[in-house]
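In: structure of the sequence below:
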Amino acid sequence: MFQTIHFLYNFSTNSLDPHVDSSYVPLRAGITETLIRLDEENLSIEPWLAESWDGEDGQNWTIKLREDVKFQNGKQMDAESVKKSLERALKENVAIQNALKIDTISADGFTLTIKTTEPFPEFISELVNPNVAIIDVSEEDFVNKPVGTGPFKLASFTPGSKLELERFDDYWDGTSKLDSVTFAFNEDANARTLALKSGQTDIVYRPEVESLDSLKEDSKMKVESTATFRVHQLTMNMQREEMKDINVRKALDALIDRQKIVDEILLGHAETARGPFLPSLAFAPTYDKRETGSDEAVKHLEKAGYTLKDGKMQKDGKQLIMSMKMLLTRLCYIHQQSLLTTKIKWKTGLRLRANTT
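Out: Here you go, the predicted structure:
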């Protein structure tokens, strides 16, 4: 019996170039793989296309590759093909250059020798990045048809719409039980939920939060929810003169009602953040308790030299006005922006211009 599934994802992409695609669709869709991967249960790194590695001094690394891996065009993956793939990633992606800090790469059979520009013990862990996925660079249509080593090869790609995938029968880690997969995109959470309920798709990533209870009540549906590393954060532009004052930044921080966001916008499917990492993680630092609220924000602004006059927070006769951008495609972000904007306007006299992209 022919086995196929339809998967609906929340981010669309117009390019499948794994070395620059920021949505990581080629890896998520099973087209590409990296040398190293993250064991999500133990939060440790483990071999994937690499078999082992050594780098005692943190600068000179030897990576032994698996010898049973083929690209989806039938060519064998060896050290030379991996070297060329890594070199292309470094050339095409400045962020990867900065992350890997590679000085030289040499290849011999199934062994890579890499030297970093400085002692860098974290080097191996950086190789989990999807933008260093290994592809056959002799196949030059990187945008529309990358050739990787994963369990599925690309049959067709409609930019911004979907990928059609076929099982790769010579996959090194065991042939998939699925014959094909349709990996489609829809950035509207409500539309994704409706597609699932109507049977148009089999699996939906990030359905509308408000729909989760009704999905759980449907005996034909299975809802899986798990803690992730994703953090909703407000990034402050330190190039702006006002934001260079730590008291202004502290005022904005004090205005964020994290618990209200968790309870009313994310409907309990999150936990309040004290920093960028879950407090349950072993490496998460501890933070001193910070006072929050509008009154606390006003105190910080007063320390920065601002006064509340005629309902406006101002300094030298000029009102403090800020601009905040949010992704239009994420409704929960828009709601968070609205909550913060209202609180700022009515409680502090600070004006916030809301923009969406």
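In: okay, CA-based contacts and neighbour counts for the rest of this
Out: OK.
In: okay, buried residues for the one helix or strand residue 301 maps to please.
Out: Secondary structure assignment for residue 301, by DSSP states H and E: helix 294-303. Buried residues in helix 294-303, defined by neighbour count with 16 or more other Cα atoms under 10 Å: 294, 296, 297, 298, 299, 300, 301, 302.
In: quick check: the gap between the closest residue to the fifth one other than its chain neighbours and residue 245.
Out: What sits nearest to residue 299 in space, not counting adjacent residues and going by Cα to Cα, 6 or more residues apart in numbering, is residue 251, at 7.8 Å. When Cα to Cα, to the nearest Å is the yardstick, residue 251 and residue 245 sit 10 Å from each other.
In: how far does stretch 203-216 stretch from one end to the other?
Out: End-to-end span of stretch 203-216 (Cα to Cα): 14 Å.
In: and it, what's buried?
Out: Going by neighbour count (16+ other Cα under 10 Å), the buried part of stretch 203-216 is 203, 204, 205, 206, 207, 208, 209, 212, 215.
In: just curious, which of those is nearest to residue 108?
Out: Relative to residue 108, the closest of these is residue 205; by Cα to Cα it sits at 41.2 Å.
In: need the contact list for that closest one.
Out: By Cα atoms under 8 Å, 6 or more residues apart in numbering, residue 205 lies in contact with 7, 8, 9, 10.
In: please provide the structure for the following sequence as well, for comparison with the first:
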Amino acid sequence: MRKANFWKFLFFALICSIVVAGCSNEKNAGSETGQTDSGKGKASKDKEIVIAVNENFISMDPHNTGDTNSNSVQSAMLEGLLGFDKDGLITPVLAKEYSVSDDALEYTFKLNQGIKFHDGEDFNAEAVKVNIERIMNDKSLRLNSRGFNLITNIDILGDYEIKFTIEKPYGPMLTRFGAAKMISPKLIKENSGAIPKSPVGTGPFKFVEWVQGDHLTIERFDDYWKKGERVKRITYKPVPENGSRVAMLKTGEASVIYPLPAQNLKELEVNKDVVVSKIPSTIARYVSINTMKEPFNDVRVRQALNYAVDKKAYINVVNSGFGLPLDSIIPSKTIYYVNQGVYEQNIEKAKELLKEAGFENGFTAEIWGNTNSDTMKGMQFIQQQLKEIGVKVEIKSMEEATLSDEIYGAQTPEDTKLQMWYVSWSAYASDITNATKPLFHSESFPPNGSNTAYYKNTDVDEWIDAANSTGDTSKQEELYEKIQSTVYKDSPWIFLGVDELLVGTRADVEGIYVETGGGINVSNANYK
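Out: Here you go, the predicted model:
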């Protein structure tokens, strides 16, 4: 999830993220600029913060990550040349300056000096080169096909200056440098197989241990290059069951829970020990439909599924009223968004479309999803809704890592057993490329991307490629309008909703916030 600062962000008056712990903006700003708060008690330095999330983590490899939970943890340990501020705008991180040539083919970075990786290795231009070459040379990495396969030359201009040349203009290239978080070159060269399980970066926290399905622990890096008071340890615990997360927050066993179940909102809002935050998001909820498998290869069937589902009821039943219907292929806060109009529930129209497609009596289908409570509720809702048009849905829930293997392990559309997948996707509001190409371009079929609908439309492919190859914002706007209109009519998804995020935090914790894309930022996590 990444962004480019040369785009015009007309809508960024909205706050991109919210500080969960209720600390003042002034305190956060002071921490981010390296100032310390001498008022913090020494005892807080040795405490631990526990964060309970609803899903397991999949990988700690920042160059090959597709889920928000994993990316959140990585962001505490690893940093990129660039990053993003709370308003979603690109900002220098490991690079102190950057420039782009007039023809948008050369990207030059001047690096901050005196930075160490957690294993003592120096951060410099050579370390950057090792990281980017890893992405360029390994086609199995997700970032490879997202701009880094366009790099033709890497020139080290000095110990702390580096230039990249790409073969053709690529609009979101700057955002990709934000996504490419830096790993210790020693780890890449000597033990790259350990990266997914125990990464080594330059961030404010360093990796300690990961017990799959139970917890992942990180610890404060005392030699971090940005000074500030931070908690000693943070432990992330995957807790799929909603009630268990809420109980942990109430007792203090967890300092933060995300997401906070909507049905528990009222009871927690009156709890003096808890702070509840509501955050507008860019998270789209949908059911991915395999367009290459019968009967889903008929657009009439896919449209029928959309007309069968009551989107407002979905928001009310599954999200307890928090959120909005998804009325395009991207959420409304995404740049170049155009409202396509909601597929309003129309059972008769849905049945008519099925009849035209030769399925007057319906059919049986399978829907996949992970094991967390909200996902189960969502799949059960879809099951009930589609029953009204004669479509019998069988639910198959899997632990997150197993589900990922089943979906992304298939090498071709013919190999996959996937029919429908209840899932979500998020991208930074300014990163229109990441909100479209990985999901709707035919080059993005698994395992290369997240086009799990196996959607292929040659016009859409050409429009996406053209939009990514120009810096002309008016041209991009025109192209993305056509992309949205065409894909929405083709219905590779059942379009459901856009989340409003709910987060619960203990009142004595500060410096933690959730981004609109769902990532948890803990860079300045501490006790008050």
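In: next, the TM-score between them, please.
Out: Once superposed, the chains reach a TM-score of 0.86 (TM-score structural alignment, normalised by the length of structure 1), with 342 aligned residues with a Cα RMSD of 2.4 Å.
In: farthest pair within the buried residues of stretch 203-216 of structure 1?
Out: Across the buried residues of stretch 203-216 of structure 1, the longest distance by Cα to Cα is 15.3 Å; it joins 203 and 209.
In: before we move on, the earlier item: need the buried residues of stretch 203-216 of structure 1 in JSON lines (columns: distance to residue 222 of structure 1 and secondary structure).
Out: Formatted as JSON lines, those follow (distance: Cα to Cα, whole Å; DSSP: H, G, I helix; E, B strand; the rest coil):
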{"residue": "203", "distance to residue 222 of structure 1": "9", "secondary structure": "strand"}
{"residue": "204", "distance to residue 222 of structure 1": "11", "secondary structure": "strand"}
{"residue": "205", "distance to residue 222 of structure 1": "12", "secondary structure": "coil"}
{"residue": "206", "distance to residue 222 of structure 1": "13", "secondary structure": "coil"}
{"residue": "207", "distance to residue 222 of structure 1": "12", "secondary structure": "coil"}
{"residue": "208", "distance to residue 222 of structure 1": "15", "secondary structure": "coil"}
{"residue": "209", "distance to residue 222 of structure 1": "15", "secondary structure": "helix"}
{"residue": "212", "distance to residue 222 of structure 1": "10", "secondary structure": "helix"}
{"residue": "215", "distance to residue 222 of structure 1": "8", "secondary structure": "helix"}
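In: the alignment partner in structure 2 of residue 206 of structure 1 and residue 319 of structure 2: what is the separation?
Out: Taking TM-score structural alignment, the alignment pairs residue 206 of structure 1 with residue 259 from structure 2. Between residue 259 of structure 2 and residue 319 of structure 2 the distance is 11 Å, computed by Cα to Cα.
In: for the stretch 51-200 of structure 1, which segments count as strands?
Out: Assigned by DSSP state E, counting those that start in this stretch, the strands in the stretch 51-200 of structure 1 fall at 60-65, 102-108, 111-116, 152-158, 162-167, 180-185.
In: nope, the stretch 301-450 of structure 2 is what I was after
Out: Under DSSP E, counting those that start in this stretch, the stretch 301-450 of structure 2 gives strands at 323-325, 363-369, 391-397, 420-426.
In: so which of those strands gets nearest residue 244 of structure 2?
Out: That would be strand 391-397 among the strands of the stretch 301-450 of structure 2, by Cα to Cα, at 19.0 Å.
In: the closest one maps to which residues in structure 1?
Out: Aligned using TM-score structural alignment, strand 391-397 of structure 2 spans residues 350-356 in structure 1.
In: structure 1: which residue goes with residue 279 of structure 2?
Out: Using TM-score structural alignment, the equivalent of residue 279 of structure 2 in structure 1 is residue 226.
In: roughly how far does its match sit from residue 63 of structure 1?
Out: 33 Å.
In: more neighbours, the two?
Out: residue 63 (20 against 6; other Cα atoms under 10 Å).
In: so that one sits against residue 111, correct?
Out: Yes: here residue 63 of structure 1 lies in contact with residue 111, judged by Cα atoms under 8 Å, at a distance of 5.7 Å.
In: would you turn the strands of the stretch 51-200 of structure 1 into TSV with distance to residue 198 of structure 1?
Out: Formatted as TSV, the strands of the stretch 51-200 of structure 1 follow (distance: least, Cα to Cα, whole Å):
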stretch	distance to residue 198 of structure 1
strand 60-65	45
strand 102-108	50
strand 111-116	50
strand 152-158	23
strand 162-167	19
strand 180-185	16
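In: between the ones you listed, which one is closest to residue 2 of structure 1.
Out: Set against residue 2 of structure 1 and scored by Cα to Cα, the strands of the stretch 51-200 of structure 1 come closest in strand 180-185, at 8.4 Å.
In: ok now that closest one, how far from the chain's centre?
Out: Here strand 180-185 of structure 1 is found 20 Å from its chain centre; the criterion is Cα atoms, centre = their mean, to the nearest Å.
In: taking strand 152-158 as reference, get the angle to that strand.
Out: If you take axes from the mean of the first three to the mean of the last three Cα atoms, to 10 degrees, strand 180-185 of structure 1 sits at 50 degrees to strand 152-158.
In: where does strand 180-185 of structure 1 end up in structure 2?
Out: Under TM-score structural alignment, strand 180-185 of structure 1 corresponds to residues 233-238 of structure 2.
In: quick one: average offset of the matching stretch versus structure 1, please.
Out: Comparison of stretch 233-238 of structure 2 with structure 1 after fitting gives an average deviation of 2.7 Å (mean Cα distance after the TM-score superposition for structure 1).
In: who touches that stretch?
Out: Stretch 233-238 of structure 2 is contacted by residues 46-57, 213-220 when judged by Cα under 8 Å, 6+ apart.
In: buried ones only from the residues you listed, please, as a PyMOL command.
Out: PyMOL command restricting the contacts of stretch 233-238 of structure 2 to the buried ones, with burial defined by 16+ other Cα under 10 Å:
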select buried, resi 48+49+50+51+52+53+54+55+56+57+213+215+216+217+218+219+220
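In: all helices of the stretch 401-528 of structure 2, in order?
Out: Per DSSP state H, counting those that start in this stretch, the stretch 401-528 of structure 2 has helices spanning 437-440, 458-468, 473-490. These are given in chain order.
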